[in-house]
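# Provided below for reference: sequence and predicted model.
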Amino acid sequence: MIFDSIKVFIIFLACTIVFYFGLRAMHSEYEQFHRYDHPDGPAVKVFNSEEDFLNRFQLFFRFEE
């Protein structure tokens, strides 16, 4: 009974360590990734800042977004 508990604890500990170092590796990989760079290729601007707030608010209720 105690031997089985020790085996389960060791397996749990090994899985936890593998998971922890896997997360650290992913973090170090994506830490160098620049999310806010300008896109490459034929990008299209989605947000139109010239549209006034009242018009956008009316569209919000009209189309039930």
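Looks like it came in fine.

# hey, let's count contacts and neighbours off CA atoms from now on
Fine.

# so which residues of the chain form helices?
Per DSSP state H, the chain carries helices over the ranges 2-31, 53-62.

# mean neighbour count added to those helices, as TSV?
Formatted as TSV, the entries for the helices of the chain read as follows, by neighbours: other Cα atoms under 10 Å:
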stretch	mean neighbour count
helix 2-31	11
helix 53-62	10
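
# putting a second one here so we can go through both:
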Amino acid sequence: MRSIGAFLEALWIFFIFMGCTLVFYYGILWVSAEYNDYHRYEEPKGRAVKVVQQHVDTPMLESSFERLRFFLRHGE
């Protein structure tokens, strides 16, 4: 009689584990689907302003020191 009770308890724990696993799995699928529809690089709406503008007449950066200064100044 004791082994049947232990078996039923193990079965109950198994079903709880499987239920929680399925809830977690479908939750992850839902979050993934939500973020797949999020367009990160689409045109901004409203009164957005471009922060850094690349000019055509900007000279090429000659050295790595100039490149570092440009990076620190503009935050590239």
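Happy to help now that I have it. Values in this document were obtained by computation on a predicted structure and should not be read as measured data.

# returning to what we had before: mind putting the helices of structure 1 in a markdown table, distance to residue 43 of structure 1 included?
What follows is those, written out as a markdown table (distance: least, Cα to Cα, whole Å):
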| stretch | distance to residue 43 of structure 1 |
| --- | --- |
| helix 2-31 | 23 |
| helix 53-62 | 23 |
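
# ok, which of those comes nearest residue 42 of structure 1?
Comparing these against residue 42 of structure 1 with Cα to Cα, the closest turns out to be helix 2-31 (24.7 Å).

# where in structure 2 does that closest one fall?
Helix 2-31 of structure 1 corresponds to residues 7-36 in structure 2, going by TM-score structural alignment.

# and the matching stretch, how far from structure 1 on average?
Taking mean Cα distance after the TM-score superposition for structure 1, the mean distance separating stretch 7-36 of structure 2 from the aligned residues in structure 1 is 0.7 Å.
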